[in-house]
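Participant: I need the structure of the sequence given here:
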Amino acid sequence: IQKLGAEVFEKVYTYLKQAREQKASEEEIRRYLEKMVSRASDCFEVDQLLYFEEQLQDSEAHLQL
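Facilitator: Prediction:
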């Protein structure tokens, strides 16, 4: 949030979450992010956050079984 700013972080987070759910290509994601930020690589940490959230949800689902 500090790197991107709260507003941009929220947009990037929302976009990446939807893009990953829809299985968008890496090229498509990169092009979109480059329109939002000067360097798409700045969004890598947001992508990591989404990955870890997904892993946590999967772990919780397994624990409930």
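Participant: CA only for contacts and neighbour counts going forward, please
Facilitator: Fine.
Participant: the longest helix in the chain is where?
Facilitator: helix 44-64 (DSSP state H).
Participant: Not including adjacent chain positions, what is the nearest residue to Leu16?
Facilitator: Once flanking residues are discounted, Leu16 sits nearest to Asp47: 6.8 Å by Cα to Cα, 6 or more residues apart in numbering.
Participant: count of neighbours near that neighbour?
Facilitator: 17 (other Cα atoms under 10 Å).
Participant: And Val46, by the same measure?
Facilitator: Neighbour number of Val46 under other Cα under 10 Å is 20.
Participant: to compare against the first, here's another:
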Amino acid sequence: IEKLGVEFFETVYSYLKQVRQQNASEVEIRRRLEKLVSRASDCFEVDQLLYFEEQLWASESRLQL
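Facilitator: Predicted structure coming up:
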């Protein structure tokens, strides 16, 4: 949030969450991110956050079985 600011963080987070569920190509994702922020590499940490969130949900669902 500090790198991107609240508004851009929320935009990038929502975008990445959506496209990761759709299995979009890395090239397509990078192009879109470059239009949203000056350095697409700043979004890597947001992508990591989404990955860890998904891992957490997966482990929680396995525990409930």
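Participant: List the contacts of the longest helix of the first structure.
Facilitator: With contact meaning Cα atoms under 8 Å, 6 or more residues apart in numbering, helix 44-64 of the first structure is reached by 9, 12-13, 16-17.
Participant: Now, those residues that are in helices?
Facilitator: Among these, DSSP H puts 9, 12-13, 16-17 in helices.
Participant: Give me the buried entries from those residues.
Facilitator: Taking 16 or more other Cα atoms under 10 Å as the criterion, what is buried in these is 9, 12-13, 16-17.
Participant: Quick check: the longest helix of the first structure compared with the second structure, mean distance?
Facilitator: Superposing on the second structure and averaging over aligned pairs (mean Cα distance after the TM-score superposition for the first structure), helix 44-64 of the first structure comes out at 0.2 Å.
Participant: roughly how far is that helix from the heart of the chain?
Facilitator: 11 Å (Cα atoms, centre = their mean, to the nearest Å).
Participant: One more: stretch 48-65 of the second structure?
Facilitator: 15 Å.
Participant: Would you mark the buried spots in that stretch?
Facilitator: For stretch 48-65 of the second structure, using 16+ other Cα under 10 Å, the buried residues are Leu50.
Participant: separation between Gln22 of the second structure and Glu28 of the second structure?
Facilitator: To Glu28 of the second structure, Gln22 of the second structure is 12 Å away according to Cα to Cα, to the nearest Å.
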